[in-house]
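Visitor: Based on what follows, work out the 3D shape:
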Amino acid sequence: MPLRALPPQVLIPLIVACALFMEQVDATVIATSLPAIAADLKEDPVALKLALTSYLLSLAVFIPASGWAADRYGARTVFRSAIVIFTIGSILCGLSTSLTDFVLYRIVQGLGGAMMVPVGRLVILRSVPKSELVSSLAWLTIPALLGPVFGPPLGGFITTYFDWRLIFFINVPIGVLGVYLATRFIENVREEDVPPLDLKGLVLSGIGLSGLVFGFAVLGQKLVPTAAALAIAGAGVTAMAFYVRHARRTPHAVLDLGLLRHATFRAGVVGGSFFRVGIGAIPFLLPLMLQLSFGLTPFASGLLTFAASAGALAMKFTAAPLLRRLGYRNVLIVNAVVSTGFIAVNGLFTPHTPHLAIIAILLSGGFLRSLQFTALNALSYAQVETQEMSRATSFASVAQQVSLSCGVALAGFVLETLRSDRGEMVVTQADFTVAFIVVSLVSLASLGFFVTLPKDAGSELTGRNKPDLDDPRNEVPPEP
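Guide: This is a model prediction of the structure:
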């Protein structure tokens, strides 16, 4: 069947998924290869968390401008440019010779990723009716989820039997394909009346978010003195305070805090951020534990960790029916508890745990987490108006990347603190157990945002009746 014969709600998500596939392969390959990269660069494996947080922070800093750029220059133009930048960053990562180089080139990748995925999602949100949004997002994530499925074993195989640098060149042919498909099938959607870019807000939010997370990430490491790390984090807090003040006075703030007046957006973004902290820590903790504590090769580690992504892929075929039958609120509440339990269980693995048991647990956990993500991603936009979509996608994407980077930073901080208290540089199995429990408790805190949702939250997406506006839980709160 020719591609043009596919309906828009299928074709456009599949094209955007090429970019997401490239990004997800890159992320999962790096997570599996972190110990090998650290050894080659002669760095502490825990310090390689900077390679993960720098990329995620780069996303968070530049994503706020993605919606404005798409409106101003056209979604197709920005989308194609982003793929090119991401691909160039990948090549540079494969050529890096030090941790500093590696982190710098990961930031370049983040610049491309910041424009690539959010703009692609914006194209979908503007092209697909809300009644078909859940199905379209599922089509988007099916090919993209193949990246995490193939990434760990592929990265482990290349790292074990060849050279870790080769894993970054995988993105080149995928990037070329993405540019071709975007050029041929995606319209250059743009807005006629685009407000000026909130440059002051972009600078304040960028300094604030990067200062907060980076300061926390380097806390306790030899790279930066403790006083300097605290000063960086303090500067981040100060900048974010100034940004909140700025946003309340600016009609077109780069991160529109007024979107939090929507109950579903608030729950999806704020509650989802807490939930993603634990999820963000898994790709960092699990490969390190399997290789440093269990003594597995990167390939063997990848053959185990890919199970979580396989479970996520299987869930995509059942997400829409489950959400229609059970409702968003019920799914989010129950699944938050069960999913965070599966995060904590990872810390109970030992070198003697049967591999089949590990695969079964990772498979089930990935299935449940993916259900939560699908519900959160769709629910966030249930009450958002069409003219707010650009700002909403930017806000939600920033929150997602910041929470994932916080998960990596928190997990690394726990490991560093525990081994420092013992006066050692070696990370033990008990350290990983504590780290998994800590991040799972943060994820469990998301429950507080889901229980306050109205019973019919997200009904616009399931074809049910519209939300009950008389329900006090639907009242619009004052702008932060």
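Visitor: can we go C-alpha only for contacts and neighbour counts from here?
Guide: Noted.
Visitor: Only the buried residues of stretch 79-98, if you could.
Guide: 79-80, 82-96 (16 or more other Cα atoms under 10 Å).
Visitor: okay, now Ala231: neighbour count?
Guide: 15 (other Cα atoms under 10 Å).
Visitor: separation between it and Gly201?
Guide: 21 Å (Cα to Cα, to the nearest Å).
Visitor: Val345 too?
Guide: 41 Å.
Visitor: same check, this time on Glu388
Guide: Taking Cα to Cα, one finds Glu388 at 18 Å from Gly201.
Visitor: To compare against the first, here's the next sequence to fold:
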Amino acid sequence: MGSIFCGLAQSLTQLTIARVVQGVGGSMLLPIGRLAVLRRVPGDQYISALAFVSIAGQVGPIFGPTLGGLLVQAASWHWIFMINVPIGLAGLFAVRRYLPEDALADVAPFDVLGCGLLSLCMVAFSLALDLPAGEGRMAWSAALFALSGLTVLLYVVHARRRENPLFQLRLFREPNFSVGLVGNLVCRVGSSAVPFLLPLLLQLQLGYTPLQSGLMMLPAAIAGTISKPWIAPLVRRFGYDTFLLANTVLVGAAIMSFAVIGHGWPLSWQIAQLAVFGAANSMQFAAMNSVTLKGLSTRDAGSGNSLFSMVQMLAIGLGVTIGGGLVGVFGGADNALPGRAFTLTFLCVGAITLLSALVFRRLDADRLNGASGRAAAG
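Guide: This next block holds a predicted model:
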């Protein structure tokens, strides 16, 4: 319904409201695949199953610009949203046909206050980073950061008092869940900026059409899909901790390499850079997802998965916000230096991704890999 409303929108206000409806539906769908894996797949097959489930989520944002560019060029922007309708109907049929019912005996009442506090936290934090430059910006940003911190503290107090809060605080007693959550946030902020920044670079700097810039994202999508079968053998061979450290460095370096793209840069090198990024990023997401969730008990799987999805959405939004903000800062008030702006922005978002390696160093390797993982690694 959200996509239909978006396609029928006649003004920016209508489109914004419709996008909110679409976002609510999408955010509820995101955790379902992972939760089904958590509840039904044995632990030794978890990362392979999760890698397969994540293909759609990984490939979609990269194939999207290609399809979007084609639809805009061949028809109109409305079809960017209307194309979701048959896809949604096909998904609805598949769920009804193939997904077994999983009724829960006891469902706790929805935590309205907890949801409100965390929603306010995310909105305040995002706005603090997204305020336009101008007088009083720092004061407003500081106030919004303080508000986001205050709402987190209020949620902790609320969760301690409520029997069934939105997210149980005991989730954070699982050390790898806490580390994985923070590592996911930092890493995804950097990598989520790439699907936003690259089409801008290709169109504004190199003169590509929307369709051409979308097609340039295909090497990343194809490489990401091909790399999925490599994840489980590599993790078994080296362990989660070593794999994530090395692959995080590879993802960050791949993002920073986009800084050299400009006039005269060979097309073959662009394709190679995108393929490396797509493969490394695809494996990174699957490994990070598994690290974060695999240690949770069955009782906490649903709650932990939902919190993880919320952090994912926050990271994607922050990636676009930070990426766009950096281009504006480095380009100057009149955007007089667009080439330099993109160069510095890719270096910065790549560095943000590299910072997540410091977070993943805190993983409890023995608890995470287990005896069998260590034996395979040796």
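Visitor: if we can go back for a sec, of Val345 and Gly201 of the first structure, who's got more company?
Guide: Gly201 (23 against 17).
Visitor: which one in the second structure is aligned with the more buried one?
Guide: In the second structure, Gly201 of the first structure lines up with Gly114, judged by TM-score structural alignment.
Visitor: ditto for Phe274 of the first structure
Guide: Structural alignment (TM-score structural alignment) places Phe274 of the first structure against Val186 in the second structure.
Visitor: what about the helices in the stretch 251-400 of the first structure?
Guide: 263-266, 272-288, 298-315, 319-326, 328-345, 355-379, 389-422 (DSSP state H, counting those that start in this stretch).
Visitor: For the fourth one, list every residue counted as buried.
Guide: Along helix 319-326 of the first structure, these residues count as buried under the neighbour rule (16+ other Cα under 10 Å): 319-320, 323.
Visitor: can you check the fifth one too?
Guide: Of the residues in helix 328-345 of the first structure, those with enough neighbours to count as buried (16+ other Cα under 10 Å) are 328-333, 335-337, 339-345.
Visitor: re earlier: compute the distance between the match of Gly201 of the first structure and Thr151 of the second structure, please.
Guide: Separation of Gly114 of the second structure from Thr151 of the second structure (Cα to Cα): 10 Å.
Visitor: Then Ile261 of the second structure?
Guide: Where Thr151 of the second structure is concerned, Ile261 of the second structure sits at a distance of 42 Å (Cα to Cα).
Visitor: now the helix or strand in which Ser205 of the first structure is found and helix 389-422, what's the angle there?
Guide: Ser205 of the first structure is located in helix 199-218, with elements delineated by DSSP states H and E. If you take axes from the mean of the first three to the mean of the last three Cα atoms, to 10 degrees, helix 199-218 of the first structure sits at 20 degrees to helix 389-422.
Visitor: just to revisit the earlier point, looking at the buried residues of helix 328-345 of the first structure, which one is closest to Tyr55 of the first structure?
Guide: Minimum distance to Tyr55 of the first structure across the buried residues of helix 328-345 of the first structure is 23.1 Å, recorded for Ile343 (Cα to Cα).
Visitor: What lines up with the closest one in the second structure?
Guide: Match for Ile343 of the first structure (TM-score structural alignment): Ile255.
Visitor: who touches its match in this structure?
Guide: Contacts for Ile255 of the second structure (Cα atoms under 8 Å, 6 or more residues apart in numbering) come out as 191, 194, 277, 346-347, 349-350.
Visitor: ok, it to Thr248 of the second structure distance?
Guide: 11 Å.
Visitor: Make CSV out of the helices of the stretch 251-400 of the first structure and add distance to Pro129 of the first structure.
Guide: Below are the helices of the stretch 251-400 of the first structure laid out as CSV (distance: least, Cα to Cα, whole Å):
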stretch, distance to Pro129 of the first structure
helix 263-266, 18
helix 272-288, 24
helix 298-315, 23
helix 319-326, 15
helix 328-345, 19
helix 355-379, 12
helix 389-422, 13
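Visitor: picking up where we left off before, who are the neighbours in contact with the match of Phe274 of the first structure?
Guide: Contacts of Val186 of the second structure by Cα under 8 Å, 6+ apart are 315, 352-353, 355-356.
Visitor: What of Gly183 of the second structure?
Guide: 288, 356-357, 359-360.
Visitor: nearest spatial neighbour of Gly120 of the first structure, skipping sequence neighbours?
Guide: Of all residues beyond its chain neighbours, the one nearest Gly120 of the first structure is Val16 (5.4 Å), with distances taken as Cα to Cα, 6 or more residues apart in numbering.
Visitor: Tell me the counterpart of Gly175 of the first structure in the second structure.
Guide: For Gly175 of the first structure, the aligned position in the second structure is occupied by Gly88, per TM-score structural alignment.
Visitor: count of neighbours near that match?
Guide: Count around Gly88 of the second structure with other Cα under 10 Å applied: 13.
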